[in-house]
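Q: only geometry, no sequence info:
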């Protein structure tokens, strides 16, 4: 389990490494464009459930701490879904990885 560490407050948010790398791509893209945004996630049952939000902008201190040494492969559809959320009025809402759609039955028959 990886962690996103935010600011000087000691806020640490746990995500698995695969989710964390996708969040890193989206958060970095927004901050490179100097766009501030709200990030909201639902806490795990171990953390007491509930929702939390933090504000990201160019002055935010962020550390991405991964449990594993290998970088997971990226899922473009997940990045696009997270980026759409980040660009909305409600800000970035963490969502689980979309289930990959396989080929339709008609696409393999010729």
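A: Nice, thanks for sending it over. If you're wondering where the values come from, they're calculated on a predicted model, not measured in any experiment.

Q: only C-alpha atoms from now on, for both contacts and neighbour counts.
A: Noted.

Q: secondary structure element for residue 102?
A: Assigned by DSSP states H and E, residue 102 belongs to neither a helix nor a strand.

Q: okay, one more to line up with it:
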């Protein structure tokens, strides 16, 4: 389990999810775009939902537990990127909601 470190808080994500988020978030921020990101919290941390505001000067760190980059699902990336462009912001949905189309790892 990796994590996204944001403004001195660590948020746990599976490495596969984090790899997809990394691409979407970096692409948005490198274009100078700010956006919200939201997800459902696991019951181990009390359930509920978390939402954060990301902007180009955000203090972010992506930490992956594994040393290998996972294969990427192009449809899931597209779904996450489309979500990030919406007025609701990037909503983290499960990969199962996106059809599988593997991309080669970079």
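A: In hand now; what should we look at? Everything quoted here is computed from the prediction, not taken from an experiment.

Q: all strands for structure 2, in order.
A: According to DSSP state E, structure 2 carries its strands in the segments 2-6, 9-13, 35-40, 49-54, 60-63, 72-73, 90-91, 102-103.

Q: now those in a markdown table, with mean neighbour count and distance to residue 19 of structure 2?
A: Listed next are those as a markdown table, based on neighbours: other C-alpha atoms under 10 Å; distance: least, C-alpha to C-alpha, whole Å:
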| stretch | mean neighbour count | distance to residue 19 of structure 2 |
| --- | --- | --- |
| strand 2-6 | 18 | 10 |
| strand 9-13 | 14 | 9 |
| strand 35-40 | 17 | 15 |
| strand 49-54 | 14 | 17 |
| strand 60-63 | 17 | 9 |
| strand 72-73 | 20 | 8 |
| strand 90-91 | 22 | 15 |
| strand 102-103 | 12 | 12 |
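
Q: distance to residue 25 of structure 2 added to those, as TSV?
A: Formatted as TSV, the strands of structure 2 follow (distance: least, C-alpha to C-alpha, whole Å):
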stretch	distance to residue 25 of structure 2
strand 2-6	11
strand 9-13	14
strand 35-40	9
strand 49-54	8
strand 60-63	10
strand 72-73	15
strand 90-91	9
strand 102-103	18
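
Q: which one, of those, ends up nearest to residue 80 of structure 2?
A: strand 90-91 (6.4 Å; C-alpha to C-alpha).

Q: who does that closest one touch, helix- and strand-wise?
A: strand 35-40, helix 74-85 (3 or more C-alpha pairs under 8 Å, 6 or more residues apart in numbering; DSSP states H and E).

Q: of all the ones you listed, which one is nearest residue 60 of structure 2?
A: strand 35-40 (13.0 Å).
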